[in-house]
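> what's the 3D shape of this:
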Amino acid sequence: MADAETDSLTAEQQACLALWAVPGLGPRTLAALRAFADGSLSPLVATPVRDWVSQAPVSPQVRRRLATVERLAPLADRVLSACRASGMGVAFAGQRAYPERLVEVLDAPPLLFYRGSPGMPRRRLAMVGSRHPDQGFLPLARRFARRVAEAGVGVVSGAAAGVDQACHWGALDARGETWAFLGSALDAFDTAQARLLPHFLDRGGMFFSELPPGVRASTTTFPRRNRLISGASDAVLVMRAGKKSGSLYTAEAGRAQGRPVLAMPGDVRQEAAFGCNTLLRDGHATACLAPEDVWRVLKVDPLAAVPLPGALGSWEALSAEAKGTFAMLDRVPRSFDEVLIGSTLSPAALVGALVELELTGLVIQHPGRLYERI
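A predicted model of the protein is given here:
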């Protein structure tokens, strides 16, 4: 299942997809290649690789790999074919399946591979933790995630055994939205992740990876994917982390990206809680004792939660007026008059669009007729 958005690629997208499939070529090198090609990758599609590769601003290793490619367009086609064979879609930055908040991240990938269907816009929380937390913690994590999801908050994690999967299951228990960012390609995940996937697809969840088909997980891919977990979220909650837990990479990435970081304190005698307690001691995180702490940071009212799947339709079901009004709003409250000035709608039509967005849980109205998107 290739996404409809990628059935017909532009030359820029073809070049981007082909280059992204070359091992060792990351966001910075891609940006350098775009500058090398006068601001657009499109000319590289029309020109044999041998005609430009010797002058390209890439590492020697990447240059050797590129030299084995005749043209970029056939390579992009091969990647798309592999995606279709594995049921993956490809989302380029700016498309609806690409997480909106991730676009803000400095080293965000230009595209993501995914499985599942994008849901309604909402606040999202990264919930991460150890593969081996202290005894009895996993049921607590699952219940906590369920309460978070019941408030309409999306749960983002890494699908790893332990706390990550407990949080995904908690969101699924509530029939809420949950996203998993993997450290492997979506055709190369482990058995536990493979068992989780059908439940995601049945209940509105999504699997994401920045890695092209065929790439297996390694010690380098997991730390890299952690920046995606935090970058796609509005805040990060570290539930359990030992001294060397990978969850601390997610917390560090979240801080660098300007995301609020929370941590759940634990018994000082428990090695599994050492990382969380250290984050709190050093002032790098705010203590999280209950879901109410999450709701406060995300500015979520659980009594006015985003409807769970099937409750009030989908993004596609919204009127054109509501979609256009939503696009005009942001995370800073704006007055009705401010929105009206930038809108082409009449005052009455704008009121109707805002009411529709409020009923769907996509917009919060503050006192004084101030409107904020979720």
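> only C-alpha atoms for contact and neighbour calcs from this point on.
OK.
> how much space separates the residue nearest to Ser40 when sequence neighbours are not counted from Val58?
Spatial nearest neighbour of Ser40, chain neighbours left out: Arg34 (5.2 Å); criterion: Cα to Cα, 6 or more residues apart in numbering. Per Cα to Cα, to the nearest Å, Arg34 is found 12 Å from Val58.
> what do you get for Leu279?
According to Cα to Cα, Leu279 and Val58 sit 38 Å apart.
> cool, Gly129 as well?
36 Å.
> again, but for Ala253
In this view, Ala253 and Val58 are 26 Å apart by Cα to Cα.
> rewinding a little: neighbour count: Gly129 and Val58, which is higher?
Gly129 (35 against 19; other Cα atoms under 10 Å).
> let me see the contact set for the closest residue to that one other than its chain neighbours.
Spatially, and ignoring its direct neighbours in sequence, Gly129 is nearest to Arg240 (4.5 Å; Cα to Cα, 6+ apart). For Arg240, the contact set (Cα atoms under 8 Å, 6 or more residues apart in numbering) comprises Val128, Gly129, Ser130, Pro133, Val163, Ala263, Met264, Gly266, Ala272, Ala273, Gly275, Cys276.
> narrow those residues to those in helices?
When the contacts of Arg240 are checked against helices (DSSP state H), the matches are Val163, Gly275, Cys276.
> nearest to Leu303 among these?
Val163 (26.8 Å; Cα to Cα).
> how close does that closest one get to Ala263?
13 Å.
> which strand or helix spans the residue nearest to Ser40?
Using DSSP states H and E, Arg34 maps to helix 27-36.
> can you put the ones in helices among the contacts of Arg240 in CSV and add neighbour count and distance to Gly89?
Formatted as CSV, those follow (neighbours: other Cα atoms under 10 Å; distance: Cα to Cα, whole Å):
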residue, neighbour count, distance to Gly89
Val163, 29, 27
Gly275, 27, 36
Cys276, 31, 36
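> now do the strands in the chain.
89-92, 111-116, 124-129, 154-157, 178-181, 206-209, 235-240, 261-263, 286-287, 334-335, 363-366, 370-373 (DSSP state E).
> nearest to Ser247, of these?
strand 124-129 (5.5 Å).
> give me the nearest residue to Gln365, chain neighbours excluded.
With sequence-adjacent residues excluded and distances taken as Cα to Cα, 6+ apart, Gln365 is closest to Tyr371, at 4.6 Å.
> could you also give me the structure for this second sequence? I'd like to compare it with the first:
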Amino acid sequence: MVNIDMPELAARLAFLCAGGRRAPRRELLQKHRSASAALAAGPQAWRAAGLIEDVCIRLRRGADPEVWLRTAEWLQRPGNQVIAWHDPDYPAALRTVSSAPLLLFASGDATLLQDPAVAIVGTRSASVGGRALANQFAQRLASAGLAVVSGLAAGIDGAAHEGALEAAGSTIAVLGSGPDLCYPAQHRDLHARIAAKGLLVSEYPPGTQPLRDHFPARNRIIAGLALGTLVVEAAARSGALITAQFAVEAGREVWAIPGSVHNPQARGCHRLIRDGAQLVERAEDVLLSLAPALGRVVAQPARRPASRAIAAIPLPEDLDSDHKTVWSALGHDPIPMDTLADRTALTPARLSSILLSMELQGRVKVTHGRYLRTPG
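Okay, here's the model as predicted:
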């Protein structure tokens, strides 16, 4: 754990608040081995490193007092720390990314930043099947000793974090807000569990609100912390594709899971595969791809029960509660009756009645005893 005094904290925040290009500021921290020494080096040294005059002026002003106070208070809580570029605890994988952040605000087990990791990302509007896949892949990869990195968003991200925790494995959530704030609010409990059993990390200081521009930016950190990025479901235009592009630029692996041609949330994955991403169908495909980088063959874990985690998806407004439950449990690919019964907890008689009603309404299609939502 990195221990810093208040003058050093103020100097680190001064470099953060000064803004401007990251590379010159990282160079100053690396050269002087502390933010305090880099700040004391003065304007001549700052300019020599490449800082422009406006940035030098802001650097002389120091840290924003409110940012300093919030961060100082946050650091009083157990498990919280500020990791700077020059610290030995700064993640080695992230150092190779040209746009790597100057500081990381971490809450939880910061040693996870040094572990081999895989990013699992995808759409917020995930299908039932997509969430189940993200959960299952995360469980398997976490059981194999890999940290699962994602962005704590609704949909695929949340399912990936849940899967890693269910496997008693490691997970890292990269936030688009300060580490003390949870977004979306529905993940407040998940946010707390990751802080207790995994790691929350952000380039934004405590108290920073989740602004729209923060989320594309945090995707480079997700990709940079991982050996590769797995995209489970993604629309043709999706933030997950931004993460995949960052992974490509960083020289990391990109994997994509194919989906039904009727599922609009599979189009981004199909595009990635056309562009050269590896098509994967099982977590073992990811592990085999990573074996050379890991220098070992990952052992098979003990069998675990399949996850029942499912996501909320758009529902027709005229359905009653049981019909909505069945609709949510259906995916874009055929699902057998026993799987639907497991997901819905409805009796076979009630489930059969609802499925027949939906089939007659044209909402559900049955093929060889398997059910799926009707395309369109």
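> and for the closest residue to Pro133 of structure 1 other than its chain neighbours, the neighbour number?
Counting by Cα to Cα, 6+ apart, Pro133 of structure 1 lies nearest to Ala272, which is 5.4 Å off, once chain neighbours are set aside. Residues within reach of Ala272 of structure 1, counting by other Cα under 10 Å, total 25.
> and Ala272 of structure 1, what's its match in structure 2?
With TM-score structural alignment as the criterion, the equivalent of Ala272 of structure 1 in structure 2 is Gln265.
> so that match versus Ala235 of structure 2, what's the distance?
4 Å.
> hey, what's in contact with both of these two?
If you check Gln265 of structure 2 and Ala235 against Cα under 8 Å, 6+ apart, the residues they both contact are Thr123.
> for the nearest residue in space to Val118 of structure 2 that is not next to it in sequence, what are its contacts?
Closest residue to Val118 of structure 2 in three dimensions, ignoring its sequence neighbours and counting by Cα to Cα, 6+ apart: Ala226, at 4.8 Å. By Cα under 8 Å, 6+ apart, the contact set of Ala226 of structure 2 is Ala93, Pro116, Ala117, Val118, Ala119, Val149, Arg252.
> repeat the analysis, applying 7 Å as the threshold.
Pro116, Ala117, Val118, Ala119 (Cα atoms under 7 Å, 6 or more residues apart in numbering).
> how close does Gln76 of structure 2 sit to Cys182 of structure 2?
Here the distance between Gln76 of structure 2 and Cys182 of structure 2 works out to 19 Å (Cα to Cα).
> what about the strands of structure 1, which gets the closest to Asp301 of structure 1?
strand 363-366 (9.0 Å).
> now which residue in structure 1 aligns to Leu211 of structure 2?
So, by TM-score structural alignment, Leu211 of structure 2 is matched to Ser218.
> count the neighbours of that match for me.
Other residues close to Ser218 of structure 1 by other Cα under 10 Å number 10.
> kindly report the same for Glu27 of structure 2.
As a burial measure, Glu27 of structure 2 scores 17 neighbours (other Cα under 10 Å).
> which non-adjacent residue is nearest it?
Ala49 is the one closest to Glu27 of structure 2 (Cα to Cα, 6+ apart), at 6.9 Å.
> which of the contacts of Ala226 of structure 2 show up in structure 1 as well?
Cross-checking those against structure 1 gives Ala117, Val118, Ala119 as conserved contacts, using both residues aligned by TM-score structural alignment, their matches' Cα atoms under 7 Å.
> and the first one, what's its match in structure 1?
Per TM-score structural alignment, the equivalent position to Ala117 of structure 2 in structure 1 is Arg124.
> who are the neighbours in contact with its match?
Per Cα under 7 Å, 6+ apart, neighbours of Arg124 of structure 1: Val153, Gly154, Val155, Val156, Ser233, Asp234.
> list just the nearest of those residues to Gly352 of structure 1.
Nearest member of those to Gly352 of structure 1, counting by Cα to Cα, is Val153, at 24.9 Å.
> show me what that closest one aligns to in structure 2.
So, by TM-score structural alignment, Val153 of structure 1 is matched to Leu146.
> and that match, how many residues sit next to it?
26.
> pull up the gap between the residue nearest to Ser40 of structure 1 and Thr47 of structure 1, please.
For Arg34 of structure 1, the distance to Thr47 of structure 1 - Cα to Cα - is 14 Å.
> neighbour count: the two, which is higher?
Arg34 (20 against 14).
> test my guess that the more buried one contacts Ser42.
No - Arg34 of structure 1 is beyond contact range of Ser42, at 8.9 Å (criterion: Cα atoms under 7 Å).
> show me what contacts Glu321 of structure 1?
With Cα under 7 Å, 6+ apart, Glu321 of structure 1 has these contacts: Ala353.
> can you tell me how far the alignment partner in structure 2 of Pro302 of structure 1 sits from Pro292 of structure 2?
In structure 2, the residue matched to Pro302 of structure 1 (TM-score structural alignment) is Val298. Between Val298 of structure 2 and Pro292 of structure 2 the distance is 11 Å, computed by Cα to Cα.
> same check, this time on Ile221 of structure 2
In this view, Ile221 of structure 2 and Pro292 of structure 2 are 23 Å apart by Cα to Cα.
> higher neighbour count, those two?
Counted by other Cα under 10 Å, Ile221 of structure 2 and Pro292 do not tie: Ile221 has more neighbours, with 27 against 10.
> pull up the distance across stretch 36-52 of structure 1, start to finish.
10 Å.
> check the spacing between the match of Val153 of structure 1 and Gln136 of structure 2 real quick.
Taken as Cα to Cα, the span from Leu146 of structure 2 to Gln136 of structure 2 is 14 Å.
> for Val67 of structure 2, which non-adjacent residue is spatially closest?
Pro205 is the one closest to Val67 of structure 2 (Cα to Cα, 6+ apart), at 7.0 Å.
> quick check, the one you found in contact with Leu104.
No - Pro205 of structure 2 is beyond contact range of Leu104, at 8.4 Å (criterion: Cα under 7 Å).
> name the residue in the two with the higher neighbour count.
Counted by other Cα under 10 Å, Pro205 of structure 2 and Leu104 do not tie: Pro205 has more neighbours, with 24 against 21.
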